[in-house]
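# got a predicted model here, sequence first, then my questions.
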Amino acid sequence: MKKYILFIFVTVALFSAKAQKPVVYDYSQEVMYAHLNATLFFPGEYLNYKLYCLDKEKNKLSSLSTIAYVELIGASKETVFKHRVRLEDGKGFSDFFIPTTLPSGNYKVVAYTQWMQNTGVADVFIADVQVINPYLSEKLKTTKSTPLKYTLNTKLHFQNSNKEHKTYAKIDVKLDKNTFGKREKVAALLVNNIAELGYGSYSISVRKVDEIPTFETPKAQIINKENFRKNGLLTPNAMLAPEREGYFLKGNILNTSTKIPASNIDVAISIPGDDFYFSVATTKLDGTFSFTIDPDFPGTSAILQVLDKQNYLYSIYVHENEAVDYSSLDFDDFEIASSLENSIINRSVYNQIENGYYSVKPDTLIAVAPSNSFVRYEKGVTYNLDHFKRFPTMTEVFTEIMKIVYTAKGNDGAKVVKVVERKFAKPTDDLAMLFIDGVFIPDHAAFLAFDALKVDKIKFVRNGYVFGKTDYQGVILVTTKNKDYKPSNGHSFCKENELFLPNTQKQYFQQSYDDVTSETLNRIPDYRLQLLWQPNMELKSVEEKVEFYTSDVDGIYKIALEGFTRNGTPISSETYFTVTN
């Protein structure tokens, strides 16, 4: 008995020693900049952001990571929201709607890639923002005067704007006048003073300057200089890999009774759907597995299954994403001057009215072509079962309708499903791959027991495939009438996991008062504070016109251009104008 215990102890120790050996990836470090549309938000408003991920060595937009993460962190270090964002050539964008349940206070917007997490918070983008929620008034702490550290003199900004543009700028934002009426068309001209050297990726925000003192919006030029001076050190422990081709889903397999990591075990993942996702990973010595999922797969949940004849011996555990340590973040005290009451009330009313008319001013989702399953373009034959006599069992369907598919006895004597490779081919020991609504079915007995009257159509492919340690001959794809198949729950070796999907990108609404739309829109209130948010602009000329319309809200507005040239040069340019009656 003692020898047995000692053997187990030594084995576990060896597993641990090998599992803790660091994995080293030889890639350049990344840094992140996020262009925010504002730093002060009310319920009913959107926090818009555009991400720029840069290669720290090349000082250009990075092509390494395809996934980024954006979080809003509260003063108690809790995460308000966490987004997974697609990056294409180092760029991505999304937004967060401020709910009425979010308390007033100081928050931080944090943006990073998984690769950046290896250096802690050194290269992570962090920006201070504020939320004022008048609907949770008990949370507000008022003071008679405005805290000086947040003082913002909007008139000074406006007066200096013309002076700033008299000096040389790489890219200028120019207007033909500084004052506009309500619902008037504004044509801003982006003047690229450095020709091809100014070509690059940019984002533009046109928004009313806050009357309420708040934080300055971070600029690409300033952030770029600060981050490139930092020298984050890679962590000495196991390194997080960059998400180069999609996002990771990680986990581990343990022996259910002994809790010992199960190595060299195949694990299958299925993301159901018409264009389903399927892959197989083999566990490492420490029992861990990892899948890289294409962000364009639209499925919301994944089915994980242990592929082993004794699968009942094992349990699947899915890992949470590695969290960033925010313990070192500092937050200033949050106070609101009582003199700002009217400004807060007016802005809240504007937001309520705007949200009431959202149906006529909607943003639209940008459709993404879904990724295809591994058999999407494979030649096959499809049978619509309503075109044939209906049979209650799958065995009868194969026998009476699909002559190329047949059942036979497996090595253990149980009935299995096979697909003939080609005419006159000798029978093979390789089994067919079985799917119902995109879910892999490793148990052939369970597949044959499925109610055939629920099936809409069956497609079979005669090609051979290798997944994990198993060779397969042919694929059988069953589509049910309701397309809602799920395997039975309650087994430790089969686990359904909700996916943390990347945010869907939007085409943001742009108000227009041209001759076609003005008759309808003239009767609708227009209290927009954000006149334009254009996150995905590519500058490819020496001049680019940007047009938008003012709203019914008078005041001072800022046009802010942020971004990076193709050579990685940060660009920050802005100008101001006034809207009056």
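Thanks, I have it. All of these numbers come straight from a predicted model, not from anything done at the bench.
# going forward, measure contacts between C-alpha atoms and count neighbours the same way
Will do.
# what helices or strands is the helix or strand harbouring Q130 leaning on?
Element membership for Q130, per DSSP states H and E: strand 125-131. Where contact means 3 or more CA pairs under 8 Å, 6 or more residues apart in numbering; DSSP states H and E, strand 125-131 is packed against strand 30-36, strand 40-41, strand 105-112.
# how about a cut-off of 7 Å?
For strand 125-131, the packing partners by 3 or more CA pairs under 7 Å, 6 or more residues apart in numbering; DSSP states H and E come out as strand 40-41, strand 105-112.
# please enumerate the helices of the stretch 101-250 of the chain.
154-164, 220-229 (DSSP state H, counting those that start in this stretch).
# about what we covered before: the strand holding Q130 versus strand 105-112: what angle between them?
Counting by axes from the mean of the first three to the mean of the last three CA atoms, to 10 degrees, strand 125-131 lies at 150 degrees to strand 105-112.
# below is an additional structure, to be compared with the one above:
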Amino acid sequence: MKNRLIIHILFLILASAIVGESQSIGTNLPEEKVSLITDRTLYIAGEKIHIAAFVSNDFNRFEPGQVLYAEIISSTGTSFSKSKLSVLNKEASGCLEIPEDIVTGVYYVRAYTKYMRNFGPAGYAYIPVKIVNPLSDDVLNGSDNSVFISPTQGHSFSDKFEISTDKNEYAPRESVNVGITNLRLSSAAVDRVSKVSISVIPEFAFSDFTLSLQASDLKSAITYYPETRGVSLTGQLKETVSGKTKPDNRINLSIIGEGRDYMATQTDTAGRFFFSLPAYTGRRDLFLCTAKDDSTLKQLLVDNDFCSLPVHLPAAQFNLSSEERATAYRMALNVRIQHQFDKETLQCPRPFENDMRAFYGTPSDVIRLDNYVALPTLEEYFNELAGAVNVKKKNGHKYFKILGTQPEMSYYDPLVLVDYVAISNPDKILTATPTSIDRIEVIKVPYVKGDITYGGIVSIISKKGDFGGIDLPASGIFINYLFLSDTCRCKISDKTIKDMPDTRNTLYWNAEFALDDKEKGNFSFSTPDTPGRYVIVVRGVDGKGAEIKQDWIFEVKDNKQ
């Protein structure tokens, strides 16, 4: 409980510090920046785009946001794939899945934090990518003839690193040993590079194209706070008719199904609410409602978790050089062969998240209705059985009371849940048919959730998960919400299987390759079955925020040649 309180206080300090600073310096809110890296810039429909990002800010006292939002978009901002990635030690990595039915064309991978949305899309990180769909003749033709995205060749990046291999030519499925050395090693912290991203890809599958957009005006007001505690859900409560905001109203949020949980928060003076969600992966069903289902019609407005503001990026015309066309052809064959053999290059042990336990743990009492003589109403089960919960009445309204030995139980109201959704109207709950209810779980001691203390918990579980036919609060809304993306699906394995083709288009990818104290490192990988020239690309960010890049070319020759 103490840890929860400390975290809550720290969040309030962060919010007040940012707002206070913006008021004192006029239009100069502290900014956040993302440096974005992809394994390639040429892809085939149905592949994954592997990404790495380095997040920095000038908050000084606080770490950057802990969630990175990544998308594949068109030049007009239409989104084709989305991902939420966890940021740890200012670094994030993961992947974006390219739809198999996407039209051939030039697209953009973009990344940003929620706090960066205060400054608009111009401040996000963008990388243009070419995507080829060999199964469709349609092409997303651009209208901007002045923008050309050409593949990078040779050692044209920088002299920051030296890359070496044990030889320059290899046979298929042969091990390649690589060494990396920083040629400008410095004791100054700002010049040091502790981690880099490394990709090994076909030649002409990478374009070093820099996109610079006109910066947005600096903001003096903050709408989106840094997500310092993981994925968040934010929104605003308004009156339906007048549109007026509703401050100081309690909002309940329930996670239904896997990872079932409940949390509550109060709206601020502007009627806005903020929930910090658990570190789950994938999509989950949420139910939001106001705590009081009174006669005033209220409307819950939930912010879009991804940026929905219009953006106009250079609409580059899609064209492939003869070298790119040959590379894309070989890559498309690899993807086709992979589908034929159903060979997955990703090795992903699934984390155990199928936890169906309730957030409150083991209940004090459990009343299973089928163990008792059938009674006509649910209220009679509470009052007739020798349990810890009674239904009482005051001023014509019924309410639940949990009998406990601790004094706090007498002046805190209990949290009443139906299939883990909080319902404040006992009359609605008691209309449930007893035959539809499986059990009633009770917590007989004070329970603290967030910054709210409850006089115990009454949790009613239906047999079919249908809330026992009870009408849920009229203000409530269901949302299928994306939590963190499953980054284990983004790993690449070079473990080959005999008599199975090796169809990797990205031979090696390490988003966060760690260098030693002397800024050196070694790694190895195996060559594929596809002959040709391949490039080892090393990229990263130094202590000054400057991007560093270096490459090295080797060749895979077919033994039969």
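Noted; the coordinates are in hand. These numbers come from a predicted model, not from an experiment.
# give me the longest strand you can find in the first structure.
The residue-count maximum for a strand in the first structure (DSSP state E) belongs to strand 455-467.
# quick check: that one compared with the second structure, mean distance?
Aligned to the second structure and superposed, strand 455-467 of the first structure gives a mean residue distance of 3.9 Å (mean CA distance after the TM-score superposition for the first structure).
# tell me the buried residues in that strand?
455-464 (16 or more other CA atoms under 10 Å).
# of all the helices and strands packed on strand 125-131 of the first structure, which one is nearest I559 of the first structure?
Closest approach to I559 of the first structure among these is made by strand 40-41 (16.4 Å; CA to CA).
# and the very next helix or strand once past the closest one, which stretch of the second structure?
The helix or strand immediately downstream of strand 40-41 of the first structure is strand 46-55, counting by DSSP H and E. With TM-score structural alignment applied, strand 46-55 of the first structure matches the range 48-57 in the second structure.
# that stretch vs the first structure, mean deviation?
Counting by mean CA distance after the TM-score superposition for the first structure, stretch 48-57 of the second structure comes out at 1.1 Å.
# count of neighbours near P242 of the first structure?
22 (other CA atoms under 10 Å).
# same deal with F7 of the first structure?
For F7 of the first structure, using other CA under 10 Å, the count is 12.
# quick check, it in a helix?
Yes: F7 of the first structure: assigned to a helix according to DSSP: H, G, I helix; E, B strand; the rest coil.
# which residues does the residue nearest to Y126 of the second structure when sequence neighbours are not counted contact?
Once flanking residues are discounted, Y126 of the second structure sits nearest to R110: 4.4 Å by CA to CA, 6 or more residues apart in numbering. Residues near R110 of the second structure by CA atoms under 7 Å, 6 or more residues apart in numbering: 70-72, 124-127.
# also E547 of the second structure?
Taking CA under 7 Å, 6+ apart, one finds 540-541 in contact with E547 of the second structure.
# what's the distance between it and G282 of the second structure?
E547 of the second structure is 32 Å from G282 of the second structure, where distance means CA to CA, to the nearest Å.
# likewise L253 of the second structure?
From L253 of the second structure to G282 of the second structure the distance is 18 Å (CA to CA).
# what does V139 of the second structure give?
32 Å.
# appreciated, that's everything.
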